[in-house]
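Asks: Structure here, sequence nowhere to be found:
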């Protein structure tokens, strides 16, 4: 039976952060991308992490955790290429639960909410907190052709917008579903959430 696969997009360039934020430690010392990968993997029986060709250090950290990586040669051209690469590597999946490496404060319940929506027959699903749509985002297998065709930096946004009536919104009590880390100061501002994530 096909499974829903977790895809963590971790091939970004961290331009605004000033350093490689994926390797930057959270308050508990865990590198950001590794924390995000662990949280996604806790919900999906198979999880892959999409990385850049030169990501030796990150690949080593993920391998030590037993996490599967997929290299995206076109990562510098945008998130769409990374998502398409991850989907291509798992094309037989029943669907995909897509998360971002710079969103380490998403609660386990938020991952499960989207996963359960897909398992219940949703074609697309995503979290919503306080009226705002957040992450992770889920796609059923019917969107395979559209996902494989993604390019540039749009990710799955165009697919979500093309058929809004098919999008299942999953209300969550989780501010982490909206918190991506763009600058180091945001780690301090959201560090208080780390304890709740790991419970």
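Replies: Ah, there it is. Small disclaimer: the values here were computed from a predicted structure and weren't measured. Residues are numbered from 1 along each chain as shown.
Asks: all contacts plus neighbour counts: C-alpha atoms, from now on.
Replies: Will do.
Asks: what's next to the lengthiest strand in the chain, contact-wise?
Replies: For the chain, the longest strand by residue count, based on DSSP state E, is strand 132-140. For strand 132-140, contacts defined as C-alpha atoms under 8 Å, 6 or more residues apart in numbering pick out 94-100, 106, 110-111, 114-115, 118, 122-128, 169, 177-178.
Asks: Included below, for side-by-side comparison, is a second structure:
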């Protein structure tokens, strides 16, 4: 979708997983991060992936034409990775930014399309599944500069908390918006 850009956060350490979960295989044999990227590329015209400085995109199963953003401070937490990614994308023309996590391969592309349709430059759009807030979160352009100020491991929680009046929750019948991979047992 032309007016929303996707940013996939994949620079974390995944310590609870025990190894580099981004390369872990799902039950169908596809790599975890590669699957997340492929899902996003079905919906968004522009998809960027935030990686650590020393990551090899090919080893992670990413296509050769996949744009990446390197985060020098990735070990300091998701806030640093998100800020680094948004800083690079500030010059883009899109009105909203979809922040996806690189360990959530089960989000239905139809759900992503619904979230995109609900987005605009002023709102923060997120899915609800059975009353529980999930991912991705789409930030209207007016919130991008606040995202560049993030640090630590809290992700965008501070931006969400500070702008509750901009929230637009979309109820979806998609458990994939809640399901991530923290341990090898979660791959199945």
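Replies: That came in fine, so what should we check first? All of these numbers come straight from a predicted model, not from anything done at the bench.
Asks: on that earlier part again, in the second structure, which residue range corresponds to the helix or strand following the longest strand of the first structure?
Replies: For strand 132-140 of the first structure, the following helix or strand on the C-terminal side (DSSP states H and E) is helix 144-148. Per the alignment by TM-score structural alignment, helix 144-148 of the first structure matches residues 144-148 in the second structure.
Asks: before we move on, back to that, now, which of the contacts of strand 132-140 of the first structure lie within strands?
Replies: Using DSSP E, the contacts of strand 132-140 of the first structure in strands are 95-100, 124-128, 169.
Asks: Throw those residues into a markdown table and include neighbour count, thanks.
Replies: Formatted as a markdown table, those follow (neighbours: other C-alpha atoms under 10 Å):
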| residue | neighbour count |
| --- | --- |
| 95 | 27 |
| 96 | 27 |
| 97 | 27 |
| 98 | 27 |
| 99 | 26 |
| 100 | 24 |
| 124 | 27 |
| 125 | 26 |
| 126 | 28 |
| 127 | 25 |
| 128 | 22 |
| 169 | 19 |
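Asks: can you put those in CSV and add distance to residue 183 of the first structure?
Replies: Compiled in CSV, these are given as follows (distance: C-alpha to C-alpha, whole Å):
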residue, distance to residue 183 of the first structure
95, 32
96, 28
97, 25
98, 22
99, 19
100, 15
124, 30
125, 28
126, 25
127, 23
128, 23
169, 28
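Asks: Please list all residues in contact with the closest residue in space to residue 33 of the second structure that isn't next to it in sequence.
Replies: Take residue 33 of the second structure and drop its neighbours on the chain: the residue closest to it by C-alpha to C-alpha, 6 or more residues apart in numbering is residue 22, 4.9 Å away. Going by C-alpha under 8 Å, 6+ apart, residue 22 of the second structure touches 10, 31-34, 60, 102-103.
Asks: So which of those residues wins on neighbours?
Replies: residue 33 (27 neighbours; other C-alpha atoms under 10 Å).
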